[in-house]
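Peer 1: fold the following.
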Amino acid sequence: MTAKPTSNSTTFPAATPPKDRHFGAMNWMGLATLYKKEVKRFMKVGPQTLLAPIISNLLYMTVFVLAFSKNNPDPAGFMAFLAPGLVMLGILNNAAANSSSSIMTGKMMGSITDVLMPPLSYLELALGWIGGAATRGILVAVATAIALSFFAPMIPMHIWAVLFYSISAAFMMGMVGVLSGIWAEKFDQLAVVNQFVILPLSFLSGTFYRIDVLPEIFQKMIQFNPLFYLIDGFRYGFLGEADSNIAIGVVFICAINIILFLAVLLVLRAGWRIKS
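Peer 2: Below is the predicted model of the structure:
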């Protein structure tokens, strides 16, 4: 004898399996979230990531002006020459440091899985990390330019050059930071990249001097340094004069950035040292 259902019995609809989420060609929400994470990461320690580079550049300006003021007949012209180089130096160092330290910290603490688990493609990962690094570099540049404007006029003569070279530098070093952060297995290796690659290339790129003071062989060698074209082109945006051919610099910088971006995509797609 079968029991009849009582009037108090409740019937539930059949469970339906969850549907796949479709983000289209780009997961814009995920990309924006990763970018915001990168920006908030360095904004939380603003005195270290934004204020410290400004103080360092002001010290550079003070030391060099005091050191060369006696033998320099035009100290104001020297400060106007030096200021754009210091602004670019802030972009180079901080953009590279942001992406490399973010990835390295995630690998060391195991939190890198929080970035790799969401439905983000290798392209979206690259854009998020590079975009956060570029943002820090540009913010440092703007703040440094404001601080240095009390010493030298920071009025652009060629706004396109200022924008092109600053953005190109921020993205270039952001990509260098991504590659070095993926390659490094400990923070000591990141220091090696900074001390033996980024620092020498930036200091030997005409940041503090004109390249015509160098012997001829070094003038030829420095023309293979991509950071030289970044600093020289950025300075051209403010002073209207350059030590190199601006057209060659634009082509060279674009080619380097394309190569670096393809390298970042290939490394992220392979998952080398980041998914193993």
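Peer 1: going by C-alpha atoms from here, please, whenever you check contacts or count neighbours.
Peer 2: OK.
Peer 1: just give the nearest non-adjacent residue to residue 193, would you?
Peer 2: In this structure, residue 193 finds its nearest non-sequential neighbour in residue 180, 7.1 Å apart by CA to CA, 6 or more residues apart in numbering.
Peer 1: burial count for residue 189?
Peer 2: When neighbours are defined as other CA atoms under 10 Å, residue 189 has 14 of them.
Peer 1: actually residue 230, not the one I wrote
Peer 2: Neighbour count of residue 230, defined by other CA under 10 Å: 29.
Peer 1: check which helix or strand covers it.
Peer 2: Following DSSP states H and E, one finds residue 230 within helix 226-239.
Peer 1: return the distance of that helix from the chain's centre.
Peer 2: 17 Å (CA atoms, centre = their mean, to the nearest Å).
Peer 1: please give the structure of this sequence too, so both can be compared:
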Amino acid sequence: MLDQKIHQPDRYDMGMRRFGRMNWLGLQALAGREVMRFLVVWTQTLAAPLVTAGLFLAVFSLAIGPARGEVLGVPFIQFLAPGILMMTVIQNSFANTSSSIVISKVQGNIVDTLMPPLSPLELVLGYLAGGVVRGLFVGVVIALALWITLGLGVARPMWLLAFLTLGAVLLGAIGIAAGIISNKFDQIAAITNFIVVPLSFLSGTFYSISSLPPVLEAISRFNPVFYLIDGARYGMIGASDASPMLGLVVVSATALGVCLLCWVWLRNGYRLKP
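Peer 2: Okay, here's the model as predicted:
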């Protein structure tokens, strides 16, 4: 009787990869690619948001200025600045992740991202890295410009950094989800115009929600972007409409939920694999 060879499970059978449970080299390569995507066109991705934020502040300052009076105990322009800062950060984070995936789909090279030995978690983290770094770059540039032009410092730096990072993670994850479900730029533009921009504008960026009618104020508190704007305001001027701790919890939970959704879609190849 011939000896039968007993199959011994190897590392692949046990769910292990030869480079370990985490492909750090692949993750670093994907994250580096996402960062370089916006650095090579820095005039569009870093300088342009600074100009846009400056125009917002200039227009509101000239149109309303001191006539608006104080809001939350500070001049209106200082109340407005943190909201503009956060709005710019999250919009750029969303744009980075969503455009990266849609460009790969349109050019037909999305397979170059799906074929390497990267797990769904590593794909999520790699794409998020680009969005978060771009968002924080923009945030730092605008914060410096606000300090130089308005003399506006940072009352609570760690709170501001926490909310800016969470905002970039949340909108970066939403950008990944939007990129997965979109097959062309028109669809991304629709998501930006009808979801991202309204969420940003109707979240207390230009006003305190305490001035709204009770029903609208209650609705605003269900908008996670409101807590991002409010948290950035707390970090910069030390005043806010809601508890910053509550904001951290709401935004963290929302970001985790969206990241989990992205992980599931990437794991199943939803709208990515033929």
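Peer 1: quick one on the thing from earlier: where in the second structure does the helix holding residue 230 of the first structure fall?
Peer 2: Aligned by TM-score structural alignment, helix 226-239 of the first structure falls on residues 224-237 of the second structure.
Peer 1: who touches that stretch?
Peer 2: For stretch 224-237 of the second structure, contacts defined as CA atoms under 8 Å, 6 or more residues apart in numbering pick out 74, 78-79, 82-83, 85-87, 152-161, 163-164, 166-167, 199-200, 202-205, 220-221, 239-242, 244, 247-248, 250-251, 254.
Peer 1: can you pull out the strands in the second structure?
Peer 2: With DSSP state E, the ranges of strands along the second structure come out as 70-71, 74-75.
Peer 1: nearest to residue 191 of the second structure, out of the ones you listed?
Peer 2: Nearest of these to residue 191 of the second structure, taken as CA to CA: strand 70-71 at 31.7 Å.
Peer 1: what's next to that closest one, contact-wise?
Peer 2: Residues contacting strand 70-71 of the second structure (CA under 8 Å, 6+ apart): 76, 79, 208.
Peer 1: trace the second one over to the first structure, please.
Peer 2: Read it as residue 79 of the second structure. Counting by TM-score structural alignment, residue 79 of the second structure corresponds to residue 81 in the first structure.
Peer 1: so its match versus residue 211 of the first structure, what's the distance?
Peer 2: For residue 81 of the first structure, the distance to residue 211 of the first structure equals 13 Å [CA to CA, to the nearest Å].
Peer 1: what sits closest to residue 139 of the second structure if chain neighbours are left out?
Peer 2: Distance criterion CA to CA, 6+ apart; nearest residue to residue 139 of the second structure, sequence neighbours excluded, is residue 89 at 5.7 Å.
Peer 1: what lines up with the one you found in the first structure?
Peer 2: So residue 89 of the second structure corresponds to residue 91, using TM-score structural alignment.
Peer 1: hmm, that match is touching residue 138, no?
Peer 2: Yes: here residue 91 of the first structure lies in contact with residue 138, judged by CA atoms under 8 Å, at a distance of 6.3 Å.
Peer 1: so what sits against both of these two?
Peer 2: Taking CA under 8 Å, 6+ apart as the contact rule, residue 91 of the first structure and residue 138 both touch 166, 170.
Peer 1: which residues does the most centrally placed residue in the first structure contact?
Peer 2: The geometric centre of the first structure, computed from its C-alpha atoms, lies nearest to residue 95 (CA atoms, centre = their mean), at 2.6 Å. Taking CA under 8 Å, 6+ apart, we find residue 95 of the first structure in contact with 133, 134, 135, 136, 137, 170, 171, 173, 174, 177.
Peer 1: top of the residues you listed by neighbour count?
Peer 2: If you count neighbours using other CA under 10 Å, the busiest of the contacts of residue 95 of the first structure is residue 174, which has 35 neighbours.
Peer 1: what residues are up against that residue?
Peer 2: The contact partners of residue 174 of the first structure, taken as CA under 8 Å, 6+ apart, are 95, 96, 97, 98, 99, 100, 129, 130, 131, 133, 134.
Peer 1: same check, this time on residue 133 of the second structure
Peer 2: Listed by CA under 8 Å, 6+ apart, the contact set of residue 133 of the second structure reads residue 35.
Peer 1: what's the match for it in the first structure?
Peer 2: By TM-score structural alignment, residue 133 of the second structure lines up with residue 135 in the first structure.
Peer 1: now that match: how far from residue 99 of the first structure?
Peer 2: Counting by CA to CA, the gap from residue 135 of the first structure to residue 99 of the first structure is 11 Å.
Peer 1: repeat that for residue 51 of the first structure.
Peer 2: Distance, residue 51 of the first structure to residue 99 of the first structure, using CA to CA: 18 Å.
Peer 1: more crowded one of the two?
Peer 2: Taking neighbours as other CA under 10 Å, residue 51 of the first structure and residue 99 compare with residue 99 leading, 31 against 14.
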